[in-house]
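J.: fold the following, please.
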Amino acid sequence: MQSSLESLLGVQPRVPSKAKIAFSFLFFSDVREDVSNAEKYHFMRDVTMFADREGFEAVYIPERHFSEFGSIYANPAIMASYLIPQTSRIRFRTAGVSVPLHHPAEVVENWAMNDVLSGGRVDLGFGSGWNFDDFVLAPGAYDDRRAVCHDRIPIIQQLWRGEAVTFPGPQGKTVPIRVFPRPVQPELKVWMLVAQSVEGFRYAGQQGYNVFTMLYGYNLEALKTKIDVYRHAREEAGLRPNDGVVTLMLHTMIDADPVAVERAVEQPFKRYIKAALKAHVKAAQDAKVERAADLGEAEEEKMLAYAYQRYARTGALFGTVKQGASMVDEAMAAGVDEIACLVDFGVDYQAVKEALPHLKQLVAMYR
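T.: Take a look at the predicted model:
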């Protein structure tokens, strides 16, 4: 039976046509205070090298500014340039570049260099940005950030192809610009960050972009409806509906003992949720969003307990290989093409690395 949202949108659900699913890693949020920034980078390097050896698809690198939540990822291009020479096949993707904060030519220059250095292993994900403080880098772009993002992605694609684009220059003059060095790949593969908005999924489909998303306040059933919207939009735009890639971020910890997994992830995951919640509340307060207020301690603890239980049971890759496979199967049934495994959310680094062979077993089941 169609869900009420499907009926409202007039979109028929699709049976996923792909029998395979890709696996990648995502680095996003390390908020540990008991290790140095250097150790965080070394952990990221070790996981990336594991992914490169074991046939994972990509590593996703975020852009974060002016907050302890993700602060080690201030420049994803620099992070990629550190990892590229230590790898041979893994792809480097952003999740994503906050486009309104940057000139399009700057984005292409930085990532064309990395495309050359990696032998053509760069893809780019883009977002409009959300943290109020980030826009000290581009104060005039905050209010129209979504429109700015939508306008600049095609310009980035043009520059990547080697086309000349005219920009405002000094003294009121316009200047046609072509970007060098030229990247290895003639076309740029684009991901768009879409958290909740149905219209965001529709827009990404219409533009022919891939999608990076997360279970932010909803479940896989609701995600399936949004993926149906995305596929339908691609089809209406004259594109092959199933060629678009939908990447889903999932917090990940797979091991032989489910009790050990819960013991390893519970407190770090709650701290992660708390840090994320504070960042979003602060952004809402800074932007003067109505009803954005600090939570009381009791309310916060209640919310953390609920969020942990919901995500741990229905929105994460936690548990044994068998338990993980059940979640992967559900994601595939929803139309997901790739899972980006988030492992730097506060769990002890050694525990994460010791558990990676179990994740490898899970991934092997889908090859």
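J.: okay, CA-based contacts and neighbour counts for the rest of this
T.: OK.
J.: distance of residue 347 relative to residue 268?
T.: Distance, residue 347 to residue 268, using CA to CA, to the nearest Å: 6 Å.
J.: so which of the two has more stuff around it?
T.: In this view residue 347 and residue 268 are compared by other CA atoms under 10 Å, and residue 347 has more residues nearby, 21 against 18.
J.: got the buried residues for stretch 152-163?
T.: Buried residues in stretch 152-163, defined by neighbour count with 16 or more other CA atoms under 10 Å: 152-153, 155-162.
J.: correction: stretch 301-320
T.: Here stretch 301-320 shows 303-304, 307-308, 311-312, 314-320 as buried, counting by 16+ other CA under 10 Å.
J.: which ones among those are found in helices?
T.: Per DSSP state H, helices hold the following members of the buried residues of stretch 301-320: 303-304, 307-308, 311-312, 314.
J.: adding distance to residue 199, write the residues you listed out as JSON lines.
T.: Shown next, in JSON lines, are these (distance: CA to CA, whole Å):
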{"residue": "303", "distance to residue 199": "28"}
{"residue": "304", "distance to residue 199": "29"}
{"residue": "307", "distance to residue 199": "25"}
{"residue": "308", "distance to residue 199": "28"}
{"residue": "311", "distance to residue 199": "24"}
{"residue": "312", "distance to residue 199": "28"}
{"residue": "314", "distance to residue 199": "24"}
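J.: now the other sequence, so there's something to compare against:
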Amino acid sequence: MDLGIMFFSSVAGDDSALAYDQVLEIARTADAEGLSSVWLPERHFHRFGGLFPNPAVLGAAVAVSTRRIGIRAGSVVTPLHDPLRIAEEWAVVDALSRGRVGVSVATGWSPVDFALGPDRFEHRREVGRQHTEELRALWRGESVRRRTGDGRTVELSVLPRPHRPELPLWVTSSGSRESVRQAAAGGANLLTHLVDQDLSSLGAAVAAYREEYRGEHPGRVSVMLHTYLDEDTDRARRTASEPLLGYLRSALQLEQLAHGVPEEDQLFDEELLDISHRRYLERASLIGDAAHCRAVLEQLADLGVDEVACLIDFGVPHEDVLASVGRLAALGRELPAA
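T.: Down below sits the predicted model:
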């Protein structure tokens, strides 16, 4: 099984320069330790993920700071952008990294994000599918038709040309049958998580994906998990507990804000928040010592998972995260290859 790292910090903070320094230091450490990939998200207008408005921009910085690690968007919200721009930006990152790029596409869910394209929100799934197909075609060197500022219709292709001829593509899924089918039918890889799934429903989603997959090459299933490794499981959970609780609270704040509830009017069911917090700590994460995390990874491998995208920046102190990445890499070297 391959192990990569994923960023999705819940607090942009006052010193974004320091935060980006830390992102790049972690990416360099993961690269030197032999981890498979670094995933960079897209999020807008909120402190939950607010460091990451454009994964291609930060991906370019990671590209010139590392040597071998895969650089992946996790995810690009395709309905928000013209595929021409997505292809241009990621072609630059692919050239800078000598072919280490991969992109997971998502349709988005927050109405606030669609301030960037309000007319596309209602039809975001259809728009997302169309944009994804255009992105793949542009990456291969094909052209798309567009209307220019003076009213002409022209055929446009992308420059610079990417380093690799075919774009490694994932579809981001919460586990819904529709999104799993979209990934499988399109021959794309699958990026999913345990936010809305338990291991049983994850297994069903992976099985459905394998059954319906129509790609030329074997599809890959990647699963995002909150991750913090320490030498002792109890100590790992003590260290991660408060940051994880704050992270989950921030996620709920974003969800309520997306549905029009101002922060000053937001209410939380503390009992449900505590249940969710304990679920992540005990059953839906890689938070523990190497033996505990190996057992979780073996369960995932049995379900057909090929890779774990380890979300490492949910609030644990930076030096502890660096140490955890080292332990994660050591564990990864003990695992059977994917």
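J.: list the contacts of residue 305 of structure 1.
T.: Shown in contact with residue 305 of structure 1 (CA atoms under 8 Å, 6 or more residues apart in numbering): residue 270.
J.: any idea what it aligns with in structure 2?
T.: In structure 2, the residue matched to residue 305 of structure 1 (TM-score structural alignment) is residue 274.
J.: ok, now how distant is its match from residue 241 of structure 2?
T.: Using CA to CA, residue 274 of structure 2 is found at 11 Å from residue 241 of structure 2.
J.: would you map the strands across the stretch 1-150 of structure 2?
T.: Taking DSSP state E, counting those that start in this stretch as the criterion, the stretch 1-150 of structure 2 contains strands spanning 2-6, 37-40, 70-77, 101-106, 144-147.
J.: next, the angle from the longest one to strand 101-106.
T.: Just to be clear, that refers to strand 70-77 of structure 2. Orientation of strand 70-77 of structure 2 against strand 101-106 (axes from the mean of the first three to the mean of the last three CA atoms, to 10 degrees) gives an angle of 20 degrees.
J.: is it correct that residue 213 of structure 2 is in contact with residue 182?
T.: No: checked against CA atoms under 8 Å, the pair residue 213 of structure 2 and residue 182 is beyond contact range at 9.3 Å.
J.: need the strands for the stretch 151-300 of structure 1, in chain order.
T.: With DSSP E, counting those that start in this stretch, the ranges of strands along the stretch 151-300 of structure 1 come out as 165-168, 174-177, 190-193, 210-214, 246-254.
J.: could you dump these into JSON lines and include mean neighbour count?
T.: As requested, the strands of the stretch 151-300 of structure 1 are exported to JSON lines (neighbours: other CA atoms under 10 Å):
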{"stretch": "strand 165-168", "mean neighbour count": "13"}
{"stretch": "strand 174-177", "mean neighbour count": "12"}
{"stretch": "strand 190-193", "mean neighbour count": "27"}
{"stretch": "strand 210-214", "mean neighbour count": "23"}
{"stretch": "strand 246-254", "mean neighbour count": "24"}
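J.: what's the closest of the ones you listed to residue 297 of structure 1?
T.: Among the strands of the stretch 151-300 of structure 1, the nearest to residue 297 of structure 1 by CA to CA is strand 246-254 (25.2 Å).
J.: pick out the residue nearest the middle of structure 1.
T.: Centroid-nearest residue in structure 1: residue 95, 3.8 Å away (criterion: CA atoms, centre = their mean).
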